[in-house]
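**Student:** Requesting a structural model of the entry that follows:
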Amino acid sequence: MAITSANQLELLQTAEAVAREKMIDPALVIEAMEESLARAAKSRYGAEMDIRVSIDRKTGRATFTRVRTVVEEAELENYQAEFTVEQAKQYMENPEVGQQLIEEVPPVEMGRIAAQSAKQVILQKVREAERDRQYEEFKDRAGTIINALVKREEYGNVIVDVGSGEAVLRRNEKIGRESYRPNDRIRCYIKDVRREQRGPQIFLSRTAPEFMAELFKMEVPEIYDGIIEIKAVARDPGSRAKIAVISYDGSIDPVGACVGMRGSRVQAVVNELQGEKIDIIPWNDDQPTFLVNALQPAEVTKVVLDEEAERIEVVVPDEQLSLAIGRRGQNVRLASQLTHLDIDILTEAQESERRQAEFAERTALFMETLDVDEFFAQLLVSEGFTSLEEVAYVEVDELLVIDGVDEATASELQARARDNIEAANKKALENAIALGAEDSLISFDGLTPQMVEALANDDVKTLEDFATCADWELAGGWTTVNGERSKDDGTLEPFDVSLQEAQDMIMTARVMLGWVDPTELETDEVEGEGDAAEMEAEV
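**Tutor:** Model prediction:
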């Protein structure tokens, strides 16, 4: 097979036909043809030669050229594609390193094997161009809904036709036990578009929370227009879901707008999600209030929020416990996902028992340390005193409001409390020294003897040891692994040391040891304040 004038135009016609069929740029097909012809020519003239082919975009004429590059004599490796400055003087005037000599060579006769090889090159290039086009088409559509046609099912995964290629709906992204037949039309959420060795892969989902949000955006014009915003979505696909919405127009009820006339809007979403029950909840910036809404239909009588631990304690009437938890914990689990908080649910009876236990524990503490009778100890607890430190260092006036307490009694109570604290401090200090705690740690500002004892028990015995600690090692924290949150106990957590306090103490220790330049800290603080001011100005 030779490239003759009779079939020169056929190259262009073939390129255009392939480009139309595959919906790609004709130039890409011609480039693939040039590469395939060049490869065939190399098999004829020699693989080490730099043979290039150029096809005229108007006439279809293929020009075969040999390219040789001028290189330094020491760098000469390929004698077929490179030559030295001295050798180049035979062909050009004043040659310089980097110049190229381009010579036209006769077209090659393509045998059956060469033609087959050229065909494979063209097909490979066309496939790559198709993949690039498909990736470019869908990379910006991630996060949107697409209508697709089912082609087949492989090992539980559904392969669908998305017009210019295929996408996959994995088994774990289907709702419940959904099954589809070829040519069924389905609506899916484009979860991810990735380049892979086998080409771009489009991953679909029907279980993603974003799928529900996009469905509501299609059904509720106010969401599409930005008047109502979906703030959070939590789903148990195919069973139940909770969606939190807020309205930026005081005249529009966000819940009512999402429900629609006689439930028409929410029902359209429910039908698409195989009957999934949907609770539409008004968003509130106050987390406890929002949680009360999220636990509907259960009633909540009390909420206690621990912001640092991202936990919230909810008290419900005894008869509401099963409703608050929901079937197999579904209601509380969805509420937790919606609020991003760990939720502990107690009944009123359980909370009452716990309060009584705390009351009895504090009463016993005051009876033992202050040498008072049970009645008087209960009076102290009832007035809100929870520790010896509060009794020892509170203003005397706060003790005088207790029935039967005069100035002399208040002074005696505080003296007894201080004596106990000093005795406890002395004992803790002796234990810490016995464990090996050094003066650098004992004298560090902010650490009590009990804290030093706890640190020494945890093998933190010097200021250097303390400076190498992480804040969470001191104050405790939470770790999330595979969606499960686990508690990390801190050495100083029993002393109510916060993460910020732990960070400040550790940084102070590093400055004292000369590990950190205090001027750098001041610069960071100023920059942080500047960034905050810029953010406020933008807002």
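
**Student:** Only C-alpha atoms from now on, for both contacts and neighbour counts.
**Tutor:** Will do.

**Student:** Skip the chain neighbours and tell me the closest residue to T369.
**Tutor:** Nearest residue to T369, sequence neighbours excluded (CA to CA, 6 or more residues apart in numbering): N420, at 6.6 Å.

**Student:** Tell me where the stretch 251-400 of the chain has strands.
**Tutor:** Secondary structure of the stretch 251-400 of the chain by DSSP state E, counting those that start in this stretch: the strands cover 277-282, 302-306, 311-316, 342-347.

**Student:** Need the ones you listed in TSV (columns: distance to E178 and mean neighbour count).
**Tutor:** TSV is the format used below for those (distance: least, CA to CA, whole Å; neighbours: other CA atoms under 10 Å):
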stretch	distance to E178	mean neighbour count
strand 277-282	17	20
strand 302-306	39	14
strand 311-316	36	20
strand 342-347	31	18
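
**Student:** can you redo the ones you listed as CSV with distance to F366?
**Tutor:** Listed next are the strands of the stretch 251-400 of the chain as CSV, based on distance: least, CA to CA, whole Å:
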stretch, distance to F366
strand 277-282, 46
strand 302-306, 26
strand 311-316, 28
strand 342-347, 28
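
**Student:** Let's compare: structure for the following, please.
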Amino acid sequence: METSISLKHAIEQIVKEKGIDRQVVLEAMEQAVLTAANKKYRNTRDLEAHYNPETGEVELFEFVTVVEEVVDSYKEIDIEEAREVDPDVEIGDSLGEKLDASGFTRIAAQTAKQVIIQKVREAERETIFNEYSDRQWEIITGMVRRFEKGDLLVDLGRAEAVLPSKEQMPREVYRPGDRIRALITDIRMTTKGPQIILSRTHPSMLAKLFEAEVPEVAEGIVEINAVVRDPGSRAKLAVSSNDSDVDPVGACVGMRGARVQNVVSELRGEKIDIIPWSEDIARFACNALSPAQVSKVFVDEDSRALEVIVAEDQLSLAIGKRGQNVSLAARLTGCRIDIKSEAKAAEAELQEFSSYDGTETPGQEFNETDVQEVEQVTEAAASEEKTE
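**Tutor:** Now for the predicted structure:
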């Protein structure tokens, strides 16, 4: 009786403290008794274990099949001997006999404890995996724990995440105990449990920060169409509005630049150009090269290549330091961009014209060109606010 009471108590305690389903605990107990019995009998018998809620015990049963001639005495019984137990039995029936399971109770309790601990871990891992997989591409706040081979381990409360070295911002320094915000980019189930991967360099990190700062973005009035970054240095954000009364650039910049400044502060001073998005690739390219002013654009739609002509004093601004501005603009538009000064373009056109033999159209550098003069492109672009 004492054993049954203690077993009942153990089950109730596990269910209450660990929050595990009662059926899971009972199955673990039954499996533990069955495993111990099979080990003793060397798996020679057909055994089953069942928890009896009335007695509070795990009962063990041995089953034998009724046959005419016994081949395996551990699993079979002949018809005559079987009818001494049950007169109505027929060949092919299964007879069950309850065995003494008291010898397995203590072993079962110890084994069940290990099984239950494992099931608790599995349940917790599954819960964490499901919770965070639903939060992929969200920004989350955690606490820095330690470094491991350059990777940053972050405590998220119920789980631990990894910020790989390649996903960390250049020149950012963290110490254990520091708070950190990062984007959940991936979650994988491993043998050690869920592995949550974070990033502070992903373009979506920038988009999510603006979504948190700008109500119009969160509500879908302003749409972020494209984002490119040189993490820690500079980024370009292309936005559009679904409401003609809402200026998308102004909404993202905020009053006196408050909204964009909050994002810049979070990204440790990363400069952000917010530009109007346009379906017109030439206009979009002019916007993307901001703050440089564009004089003329040649578009080859087939190969998605652009030749951009700028004034001499705008050339270095358009290209940017180490080519950063034109590189970001090319990634933002998805086009190859070649920038020339007006003097270089005029010189190239003169050389091409002088070598013209009448078989080709002079001055046509691409197969198909769409030449847009500064009056057509930059006047419209100039009316739209740009910010660096």
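
**Student:** For the lengthiest helix in structure 2, buried residues please.
**Tutor:** In terms of residue count, the longest helix belonging to structure 2 (DSSP state H) is helix 102-133. For helix 102-133 of structure 2, a neighbour-count test (16 or more other CA atoms under 10 Å) marks 104-105, 107-109, 111-113, 115-116, 119-120, 124-125, 128-129, 132-133 as buried.

**Student:** Check the burial of Y74 of structure 2 by counting its neighbours.
**Tutor:** 15 (other CA atoms under 10 Å).

**Student:** what's the distance between it and T35 of structure 2?
**Tutor:** According to CA to CA, to the nearest Å, Y74 of structure 2 and T35 of structure 2 sit 17 Å apart.

**Student:** one step back: ok, average deviation of the following helix or strand past the longest helix of structure 2 from structure 1?
**Tutor:** Downstream of helix 102-133 of structure 2, the first helix or strand assigned by DSSP states H and E is strand 139-148. Mean deviation of strand 139-148 of structure 2 from its aligned counterpart in structure 1 after superposition (mean CA distance after the TM-score superposition for structure 1): 1.6 Å.

**Student:** Who are the packing partners of strand 139-148 of structure 2?
**Tutor:** Helices and strands touching strand 139-148 of structure 2, by 3 or more CA pairs under 8 Å, 6 or more residues apart in numbering; DSSP states H and E, are strand 151-155, strand 179-190, helix 203-213.

**Student:** Relative to structure 1, which residues correspond to that strand?
**Tutor:** Strand 139-148 of structure 2 corresponds to residues 145-154 in structure 1, going by TM-score structural alignment.

**Student:** In that stretch, which residues are buried?
**Tutor:** Buried-residue list, stretch 145-154 of structure 1, by 16+ other CA under 10 Å: I145, A148, L149, V150, K151, R152, E153.

**Student:** what's the answer for stretch 226-238 of structure 2, then?
**Tutor:** Burial within stretch 226-238 of structure 2, assessed by neighbour count using 16+ other CA under 10 Å, is assigned to A226, V227, V228, R229, D230, P231, G232, R234, A235, K236, L237, A238.

**Student:** So which bit of structure 1 is that stretch matched to?
**Tutor:** Going by TM-score structural alignment: stretch 226-238 of structure 2 matches residues 232-244.

**Student:** likewise stretch 296-315 of structure 2?
**Tutor:** Counting by TM-score structural alignment, stretch 296-315 of structure 2 sits on residues 302-321 of structure 1.

**Student:** and what of stretch 184-197 of structure 2?
**Tutor:** Per TM-score structural alignment, the counterpart of stretch 184-197 of structure 2 in structure 1 is residues 190-203.

**Student:** Now do the helices in the stretch 301-450 of structure 1.
**Tutor:** Per DSSP state H, counting those that start in this stretch, the stretch 301-450 of structure 1 carries helices over the ranges 321-325, 330-339, 348-370, 374-382, 388-393, 396-400, 407-435, 439-442, 449-457.

**Student:** The third one packs against which elements?
**Tutor:** Same thing as helix 348-370 of structure 1. Helix 348-370 of structure 1 packs on strand 311-316, helix 374-382, helix 407-435, going by 3+ CA pairs under 8 Å, 6+ apart.

**Student:** nearest to E361 of structure 1, of these?
**Tutor:** helix 374-382 (9.8 Å; CA to CA).

**Student:** Show me what that closest one is packed against.
**Tutor:** Looks like helix 374-382 of structure 1 contacts helix 348-370 (3+ CA pairs under 8 Å, 6+ apart).

**Student:** buried stuff in the helix it packs on?
**Tutor:** Those would be E348, E351, F359, R362, T363, A364, L365, F366, M367, L370, for helix 348-370 of structure 1 by 16+ other CA under 10 Å.

**Student:** My guess is the first one contacts V314. True?
**Tutor:** No: applying CA atoms under 8 Å as the test, E348 of structure 1 and V314 come out as separate, 9.7 Å apart.

**Student:** still on that earlier bit, what residue of structure 2 matches up with the residue nearest to T369 of structure 1?
**Tutor:** When structure 2 is aligned by TM-score structural alignment, no residue sits opposite N420 of structure 1.

**Student:** Is it correct that N420 of structure 1 is in contact with L365?
**Tutor:** No: if you go by CA under 8 Å, N420 of structure 1 and L365 don't touch, sitting 11.3 Å apart.
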